[in-house]
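Visitor: sharing a model that was predicted from the sequence below.
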Amino acid sequence: MQLSISLLEITRAIDSWLNSAFHPHVAYGIELVLAGVAVILLVVAMAILMVYAERKLAGFMQMRLGPMRVGKWGSMQAVADVMKLLLKECLVPTNSDKLMFRVAPFVVTIVSFMTLVPIAFAKGIQLWDINIGVFYITAVSSLSVIGILMAGWSSNNKYSLLGAMRSGAQIVSYELSGGLALIVVVMMSGTLSISGIVQAQADGWWVIKGHIPVIIAFVTFIITSTAELNRAPFDLAEAESELTAGYHTEYSGMQFAMFFLSEYTNMFVLSMVAATVFLGGWMPFHLAGLDGLNHFMDYIPGIVWFFGKTFFILFLIVWFRWTFPRLRIDQLLKLEWKYLLPVSIINVLFAAFIALMGWYL
């Protein structure tokens, strides 16, 4: 908690200094630029870290070492990959829709960055404490499918188009169950605000005190998040054996890097949402009636709790990739429409009854 307080004090000190040195409107503009730069640096650093961690986890699960050649234990391999993509030429197919082809990576990347806005990293460390934070995230994140369809159609490549159509169908389908999973916690918290949901878990995380409906919602959300990310075992949109590289087959250089970055950004954002909504966000582990344990847990800074929970969710998503085989497209859609969606609808009704009766802890 001490680190969270110090971060809050730093942001307030910067705000007061800028307002004293510049006109309030200029100071506000500078704060927006600083916040944007901080988010970009955080996302890029997390993407590089996650690429390296995923390769090492994959190596461990497959009883091999993973990257070992660039840097100590291969720690600079991801940095080398970034440098390679920065230096490569961005090629545009001759018969493509060139404007749409160039715009698509920016649409996907901007949407993934916009979803970070209402996330509360620690107490008071939040870009925008909007009162409809959960609705904002679900609404904005759904826009990424537009960029994917633009990329697939503008490439003038049948594999790209087929990958984009698969991805669109997959994202639209699994958003239903993912949204219903979030509604369960929203009903019990009584608010759509991210900070309000975190505060509602001061006496216990929802996955613990919300009983069976929240546990079902948590499992459903992890499955649907993996599907919306187009990651294995739901990576039909990028099935190498069928579609080369899916909707970004024709992309190279930084344009491909932007798709790659947006995938890891979305992976990061969805993990943070799951950690916030179901696992208390930056809130320490508290149990009602155990004051000694709760006091001990308060010594761990909130931002450490937040990123620890986020990395736990990221580990689950990576674990899925290297454990389960790829589904066929009919199996993928059957899982959503015949199983997850009916279960989610029944679970919402069950959670509404529990919330109405006040039976959660």
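Guide: That came in fine, so what should we check first?
Visitor: C-alpha from now on. contacts and neighbour counts both.
Guide: Will do.
Visitor: I would like the residues contacting stretch 313-327, please.
Guide: If you take C-alpha atoms under 8 Å, 6 or more residues apart in numbering as the criterion, stretch 313-327 is touched by 54, 57-58, 61, 222, 226, 231-236, 267-268, 271, 274-275.
Visitor: er, stretch 17-35 I mean
Guide: Contacts of stretch 17-35 (C-alpha under 8 Å, 6+ apart): 15, 127.
Visitor: now that stretch, how far from the chain's geometric center?
Guide: Counting by C-alpha atoms, centre = their mean, to the nearest Å, stretch 17-35 is centred 29 Å from the centre of its parent chain.
Visitor: doesn't residue 195 lie inside a strand?
Guide: No: assessed with DSSP: H, G, I helix; E, B strand; the rest coil, residue 195 is helix; it does not lie in a strand.
Visitor: once you drop chain neighbours, what's closest to it?
Guide: On the basis of C-alpha to C-alpha, 6 or more residues apart in numbering, the spatially nearest residue to residue 195 that is not a chain neighbour turns out to be residue 120, at 6.6 Å.
Visitor: the one you found reaches residue 194, doesn't it?
Guide: Yes: with contact defined as C-alpha atoms under 8 Å, residue 120 counts as touching residue 194 (6.9 Å).
Visitor: give me the common contacts of the two.
Guide: With contacts taken as C-alpha under 8 Å, 6+ apart, residue 120 and residue 194 have 129, 276 as neighbours in common.
Visitor: which of the two has more neighbours?
Guide: residue 194 (27 against 23; other C-alpha atoms under 10 Å).
Visitor: contacting residues around that one?
Guide: Contact criterion C-alpha under 8 Å, 6+ apart gives 118-120, 129-134, 276-277 as the residues in contact with residue 194.
Visitor: this is the other structure I want to compare:
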Amino acid sequence: MLSFFFAESMFNLVLNIIIILIGVAFFTLMERKILSLIQLRVGPNKPSYMGLLVPFADALKLITKENNIPQGSNKLLYLLLPLFTLMIPLNMWVLNPSNMSSLTTKSGLLFFLCLSSLGVYAIMFLGWSSNSKYSLMGAIRSVAQTISYEVTMAIIIIHHVIINMYMLKNLGVTPTNFFIIIMVMMMISMLAESNRAPFDFAEGESELVSGFNTEFSSIPFVLIFLAEYTMMFFMSLLCSLLFFSTHLYMFFFLLMVFFFIWARGTLPRFRYDQLMMMAWKSLLPLVLGSLLLITST
């Protein structure tokens, strides 16, 4: 009986990973299509019908490229860290309600916060192991950005949980306007946490030559690329579960995914000082003040 449950769990895990990776592949096609519409240009449309084979062509192109290991790099970390980076967001998907996981109802948010904190170490050592000043500078910037917005995001999640536990229980009403403000702050934190435009400073091409992943190519680069998009997918799922109806969370999940694309296609990149100022002088004091006000009442 135990071996049966273990085999079933492994099958569900592998199936979820395959579905997520296929979803990421076709999301890149959807992203390029929507960006082309926003920018009034022709997107990918040549391979197969409406360019449906573009993700597979991109994957084949990247995998068959030569994997150049920089001289003087830490080869063990250089080769293992991209896989570790991808495993972090993949493990977060155990919290998907469709998995019927015990973590979903017991300690899911704590599990998410613990795993998300590991991403900082992965990015830092990715830049350091490459033995490149551009990669190291990109890693340092990304770590500072991730830590700043991870603190804000954690407090926003705690804030939301306290509202659900106390205000709704005692008052029996949902403070909709207040939830909208908290949701907007959560969406901003999602963009910064995922290193997505307009907060993609970890990969600033103009000043960092692609940032912490500068020296990565072939399969290691594919793993880092998949990790970024898988994390973006999970952030969209988390926001939809926190702020919207459980029965309609997949619909709002798609809206959150579209929000990532819309932000990339329409908003200009912030300056780095503006990013840090918004985290420490705007979002964090606002959510801390609101949390203090709610807990004191």
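Guide: Right, received. Where do you want to start? These numbers come from a predicted model, not from an experiment.
Visitor: superposed, what's their TM-score?
Guide: The TM-score (TM-score structural alignment, normalised by the length of the second structure) is 0.93; 294 aligned residues with a C-alpha RMSD of 2.0 Å.
Visitor: how about the helices in the stretch 101-250 of the second structure?
Guide: With DSSP state H, counting those that start in this stretch, the ranges of helices along the stretch 101-250 of the second structure come out as 108-129, 133-162, 168-171, 176-193, 205-208, 218-243, 249-266.
Visitor: from the contact counts, what lies against the fourth one?
Guide: Applying 3 or more C-alpha pairs under 8 Å, 6 or more residues apart in numbering; DSSP states H and E, one finds that helix 176-193 of the second structure makes contact with helix 133-162, helix 218-243.
Visitor: start and end residues in the first structure for the longest one, please.
Guide: Spelled out, it's helix 133-162 of the second structure. For helix 133-162 of the second structure, the aligned range in the first structure is residues 158-187, judged by TM-score structural alignment.
Visitor: what about the helices and strands packed on helix 176-193 of the second structure, which gets the closest to residue 277 of the second structure?
Guide: helix 133-162 (9.9 Å; C-alpha to C-alpha).
Visitor: now the closest one on the first structure. Mean distance?
Guide: For helix 133-162 of the second structure, the mean distance from the matching residues in the first structure following superposition reads 0.8 Å, by mean C-alpha distance after the TM-score superposition for the first structure.
Visitor: now that helix against helix 218-243, angle please.
Guide: Relative orientation of helix 133-162 of the second structure versus helix 218-243 (axes from the mean of the first three to the mean of the last three C-alpha atoms, to 10 degrees): 20 degrees.
Visitor: tell me which other helices or strands helix 133-162 of the second structure touches.
Guide: Judged by 3+ C-alpha pairs under 8 Å, 6+ apart, the packing partners of helix 133-162 of the second structure are helix 108-129, helix 176-193, helix 205-208, helix 272-277, helix 284-296.
Visitor: the third one maps to which residues in the first structure?
Guide: Per the alignment by TM-score structural alignment, helix 205-208 of the second structure matches residues 240-243 in the first structure.
Visitor: mind listing what's buried in that stretch?
Guide: Within stretch 240-243 of the first structure, the residues that qualify as buried by neighbour count (16 or more other C-alpha atoms under 10 Å) are residue 243.
Visitor: show me the contacts for the aligned partner of residue 103 of the first structure in the second structure.
Guide: Residue mapping for residue 103 of the first structure onto the second structure gives residue 80, with TM-score structural alignment as the criterion. Residue 80 of the second structure is in contact with no residue at all, counting by C-alpha under 8 Å, 6+ apart.
Visitor: ok and the helix or strand hosting residue 80 of the second structure relative to helix 108-129, angle-wise?
Guide: Using DSSP states H and E, residue 80 of the second structure maps to helix 75-92. Note on geometry: by the same axes, to 10 degrees, helix 75-92 of the second structure and helix 108-129 are set 160 degrees apart in direction.
Visitor: distance from the longest helix along the second structure to the middle of the chain?
Guide: Determined from DSSP state H, the single longest helix within the second structure is helix 2-38. For helix 2-38 of the second structure, the distance between its averaged C-alpha position and the chain's averaged C-alpha position is 14 Å (C-alpha atoms, centre = their mean).
Visitor: state the distance from residue 233 of the first structure to residue 322 of the first structure.
Guide: As for residue 233 of the first structure, its distance to residue 322 of the first structure is 9 Å (criterion: C-alpha to C-alpha, to the nearest Å).
Visitor: which of those two has more neighbours?
Guide: Neighbour count, other C-alpha under 10 Å: between residue 233 of the first structure and residue 322, residue 233 has more, with 19 against 16.
Visitor: who touches the residue nearest to residue 195 of the first structure in this structure?
Guide: In this structure, residue 120 of the first structure makes contact with 126-127, 129, 194-195, 276, 281-282, judged by C-alpha under 8 Å, 6+ apart.
Visitor: that one pairs with which position in the second structure?
Guide: Across the two structures, residue 120 of the first structure finds its equivalent in residue 97 of the second structure, going by TM-score structural alignment.
Visitor: neighbours around the aligned partner of residue 53 of the second structure in the first structure, how many?
Guide: Pairing criterion TM-score structural alignment: the partner of residue 53 of the second structure within the first structure is identified as residue 76. Residue 76 of the first structure has 18 neighbours, counted by other C-alpha under 10 Å.
Visitor: show me the contacts for the closest residue to residue 76 of the first structure other than its chain neighbours.
Guide: With sequence-adjacent residues excluded and distances taken as C-alpha to C-alpha, 6+ apart, residue 76 of the first structure is closest to residue 70, at 5.3 Å. By C-alpha under 8 Å, 6+ apart, the residues touching residue 70 of the first structure are 76-77, 80.
Visitor: of those, which are reproduced in the second structure?
Guide: Among these, those whose aligned partners also touch in the second structure, counting by both residues aligned by TM-score structural alignment, their matches' C-alpha atoms under 8 Å, are 76-77.
Visitor: including secondary structure, could the contacts of residue 70 of the first structure go into TSV?
Guide: As requested, the contacts of residue 70 of the first structure are arranged in TSV below (three-state DSSP):
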residue	secondary structure
76	coil
77	helix
80	helix
